[in-house]
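# sequence unknown, structure follows:
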């Protein structure tokens, strides 16, 4: 799944993000660990001064 995040003029797109899919409606969602990792990686990118970035999702250690 692809997840775009925007904040304060920064746009970062994460590709190949693992997602869970509801069997009833087909909606995709992320568990707490994936969400935490996405937000942590986006924060690190913001601190590094990234304005636009596309990256493959990696589980943060």
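It's in. It should be emphasised that the depicted structure is a prediction, and the values quoted were computed from it without experimental measurement.
# switch to C-alpha atoms for all contacts and neighbour counts from now on
OK.
# Centroid-nearest residue for this protein?
residue 38 (3.9 Å; C-alpha atoms, centre = their mean).
# which SSE is that residue in?
Assigned by DSSP states H and E, residue 38 belongs to helix 32-47.
# Now that helix: buried residues?
Buried residues in helix 32-47, counted by 16 or more other C-alpha atoms under 10 Å: 34, 37-38, 41-42, 45-46.
# One more to weigh against that first structure:
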């Protein structure tokens, strides 16, 4: 699909790294499935991936300033 952000590149299936900030904590998820624009790099996720990211972020350890996790597809 044509990228709706830059309108020049095509999106391709792949995996991206997503940082999420929550209060004073930063959680970095690696290998998150996404459609990424080959031109501008903008990543797009479907609803299931977004829900899984938010659920996993809720489970992050309290008191940790930075946490890096490998994304896990919900079973």
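Thanks, I have it. The structure displayed is predicted, hence computed values, not measured ones.
# follow-up on the earlier one: residue 38 of the second structure versus the alignment partner in the second structure of the residue nearest to the centre of the first structure, what's the distance?
Using TM-score structural alignment as the criterion, the counterpart of residue 38 of the first structure in the second structure is residue 53. Distance from residue 53 of the second structure to residue 38 of the second structure, counting by C-alpha to C-alpha, to the nearest Å: 23 Å.
# do residue 48 of the second structure as well
From residue 48 of the second structure to residue 38 of the second structure the distance is 23 Å (C-alpha to C-alpha).
# Equivalent analysis for residue 20 of the second structure, please.
22 Å.
# now residue 68 of the second structure, nearest residue through space, not along the chain?
With sequence-adjacent residues excluded and distances taken as C-alpha to C-alpha, 6 or more residues apart in numbering, residue 68 of the second structure is closest to residue 28, at 4.6 Å.
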